[in-house]
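Chemist: Quick check, what structure comes out for this input:
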Amino acid sequence: MTTPQHPSPPSAPGSRDRIYRSPAGVVGGVLLLALVAWLGIDALVVGEGRTPWTAVAVMLFLTPLIVAYTVRPAVFADDERMRVRNPFRVIVLPWGRVASLRSGYTNEVVDEDGTKYQLWALPVSLRARNKAARQEARRTAGENREGTTGGRGAYGGRGVRGTGVATADGPRRAESDRAVDELRQLMAAHEGAPETSGGVTVRWAYEVIAPAAAGAVLLAVLFTLG
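Modeler: Okay, the predicted model is just below:
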């Protein structure tokens, strides 16, 4: 499940970003990092021969990868652009260059050239979607029953026969779908604005790639030496 974290809707250049990330991914990543640290430190302390070096190589290889796929992914959005921080790349897209935001089996942003960028921070959960759909169906059915019997609607007014009354928050949606909906609203609100012009930039995350590659090389050398 993904929960959007945003302090308030941005209203001026330089305003704080809305931040979207996966709390479950962050928690899982922290637990994995703790496990790797525990096993690695234990091997360093009590290991003999090449064991400590192997432990260093494994930690150097695994730690950046765990961070990349769990803690690192995030989407930042403000009045001017959205910044997508994926495991190995950072993509900055001004709103004027965003063609669409797609939500299927994965969540993606598509630029004007048709290039797709997956939003790793907003993983799609079919289970969460089905759960939200069932809750919405039950809510609508309950409101229809209230309307049929003349009960009070969601806002305290009298119900209308055969109709459902939407809640103040609208239909229930999975958290990742709600986050994409908010991003679509930002895109629509700032489409064509002069401050949203500019090109799409993509930067490789060498701070993740370099230590992982160094760990892989060290592991290969250790295995070669036997």
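Chemist: all contacts plus neighbour counts: C-alpha atoms, from now on.
Modeler: Fine.
Chemist: show me where this structure has strands.
Modeler: Using DSSP state E, the strands of the chain run over residues 3-5, 18-21, 74-77, 81-85, 89-94, 98-103, 107-111, 116-118, 201-204.
Chemist: quick one: the fifth one to strand 81-85, angle?
Modeler: For strand 89-94 against strand 81-85, the angle between stretch directions is 170 degrees (axes from the mean of the first three to the mean of the last three Cα atoms, to 10 degrees).
Chemist: what inclination does strand 89-94 have with respect to strand 107-111?
Modeler: Using the same axes, to 10 degrees, strand 89-94 lies at 60 degrees relative to strand 107-111.
Chemist: Quick one: list the elements packing against strand 89-94.
Modeler: Applying 3 or more Cα pairs under 8 Å, 6 or more residues apart in numbering; DSSP states H and E, one finds that strand 89-94 contacts strand 81-85, strand 201-204.
Chemist: what about 10 Å?
Modeler: The contact analysis (3 or more Cα pairs under 10 Å, 6 or more residues apart in numbering; DSSP states H and E) places strand 89-94 against strand 74-77, strand 81-85, strand 107-111, strand 201-204, helix 206-225.
Chemist: And for the third one?
Modeler: With contacts defined as 3+ Cα pairs under 10 Å, 6+ apart, the packing partners of strand 74-77 are strand 3-5, strand 18-21, strand 81-85, strand 89-94, helix 175-190.
Chemist: Just give me how far the first one sits from the chain centre.
Modeler: On the basis of Cα atoms, centre = their mean, to the nearest Å, strand 3-5 is displaced by 9 Å from the centre of the chain it belongs to.
Chemist: one more to put side by side:
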Amino acid sequence: MVGGVLLLGLGGWLGIDAILRGEGRTPWLALAGLLFAVPVVIAFTVRPAVYAGADRLLVRNPFRTITLPWASVDTLRASYTSEVLAGGATYQLWAVPVSLRQRKRAARQQNRDAASPTSLGRTPGPGATADRRAQADQTMDDLRELAESNAGRDGAQGEPEVRWAFEVIAPTLAGAVLLVIMLLI
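Modeler: The predicted structure is shown next:
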């Protein structure tokens, strides 16, 4: 997110400078470029989110929003990406990135903990944790727990709903068309 905000700041600074100080077609090209680039940067850096409530899971990806009642969720998994399987379809969870580096670090720490003297019958010291997991794996476990415990609720029934994010798609397409027209003229 920080990278996206910094990229937006840099693009805004350069784009507004080109609009205010540019000559000829430069202000129009800068405006078209900003109209194209700003929604794309927002879509891929700021927009992705996963919201888990008592009745449903809301997945907000770059170009669509998926609402999944807990009863429709078949499984949640994290291999190379985080995914939810629901209603015969697979949806990516862009907001829950899988880090293989974190997984390796957690596995090394678990191996160290298993070989430490505390695992040989001694009591663990303060600050020792029994289960060290990568962040994505822990998040997916929490979501699985929510799915299992809330699937039977009356409000958690229904079919998955997918809505395209036209608030991102429309300005991106408009900017792309305007940019192509400006480049061809």
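Chemist: re the thing from before, show me the one of the helices and strands packed on strand 74-77 of structure 1 that comes nearest residue 119 of structure 1.
Modeler: Closest to residue 119 of structure 1 of those, according to Cα to Cα: strand 81-85, at 6.8 Å.
Chemist: Tell me, how many residues neighbour the equivalent of residue 174 of structure 1 over in structure 2?
Modeler: Matched by TM-score structural alignment, residue 174 of structure 1 corresponds to residue 134 in structure 2. For residue 134 of structure 2, the neighbour count with other Cα atoms under 10 Å is 17.
Chemist: residues contacting the spatially most central residue of structure 1?
Modeler: The centre of structure 1 sits closest to residue 121, judged by Cα atoms, centre = their mean, with a distance of 1.8 Å. Shown in contact with residue 121 of structure 1 (Cα atoms under 10 Å, 6 or more residues apart in numbering): 2-4, 19-23, 25-26, 69-75, 84-87, 107, 176.
Chemist: Would you mind finding the match for it in structure 2?
Modeler: Under TM-score structural alignment, residue 121 of structure 1 pairs with residue 95 in structure 2.
Chemist: circling back to that earlier point, would you turn the helices and strands packed on strand 74-77 of structure 1 into TSV with distance to residue 141 of structure 1 and mean neighbour count?
Modeler: Shown next, in TSV, are those (distance: least, Cα to Cα, whole Å; neighbours: other Cα atoms under 10 Å):
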stretch	distance to residue 141 of structure 1	mean neighbour count
strand 3-5	27	18
strand 18-21	32	22
strand 81-85	38	23
strand 89-94	41	20
helix 175-190	22	19
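Chemist: returning to what we had before: could you say which one of the strands of structure 1 comes nearest to residue 154 of structure 1?
Modeler: Nearest of these (Cα to Cα): strand 3-5, 25.2 Å.
Chemist: Report how many residues lie close to residue 171 of structure 1.
Modeler: What residue 171 of structure 1 shows, counting by other Cα under 10 Å, is a neighbour count of 14.
Chemist: aligned partner of residue 130 of structure 1 in structure 2?
Modeler: Counting by TM-score structural alignment, the partner of residue 130 of structure 1 is residue 104.
Chemist: Now for its match: which residues touch it?
Modeler: Residue 104 of structure 2 neighbours (Cα under 10 Å, 6+ apart): 110, 133-134.
Chemist: Over to residue 114 of structure 1?
Modeler: In this structure, residue 114 of structure 1 makes contact with 98-100, judged by Cα under 10 Å, 6+ apart.
Chemist: lining up those residues with structure 2, which overlap?
Modeler: Here is what carries over to structure 2 from the contacts of residue 114 of structure 1, by both residues aligned by TM-score structural alignment, their matches' Cα atoms under 10 Å: 98-99.
Chemist: In contact with the aligned partner of residue 95 of structure 1 in structure 2: list those residues for me.
Modeler: By TM-score structural alignment, residue 95 of structure 1 lines up with residue 70 in structure 2. For residue 70 of structure 2, the contacting residues are 52-57, 86, 143-144, 146-153, 155-160, by Cα under 10 Å, 6+ apart.
Chemist: can we see that at 8 Å?
Modeler: Residues in contact with residue 70 of structure 2 (Cα atoms under 8 Å, 6 or more residues apart in numbering) are 55-57, 147-148, 150-151, 156-157.
Chemist: Go through the helices and strands packed on strand 89-94 of structure 1 and name the closest to residue 53 of structure 1.
Modeler: Using Cα to Cα, those put helix 206-225 closest to residue 53 of structure 1, at 8.1 Å.
Chemist: ok, and for that closest one, which residues are buried?
Modeler: Residues 208-209, 211-212, 215-216, 218-219 are the ones in helix 206-225 of structure 1 that count as buried (16 or more other Cα atoms under 10 Å).
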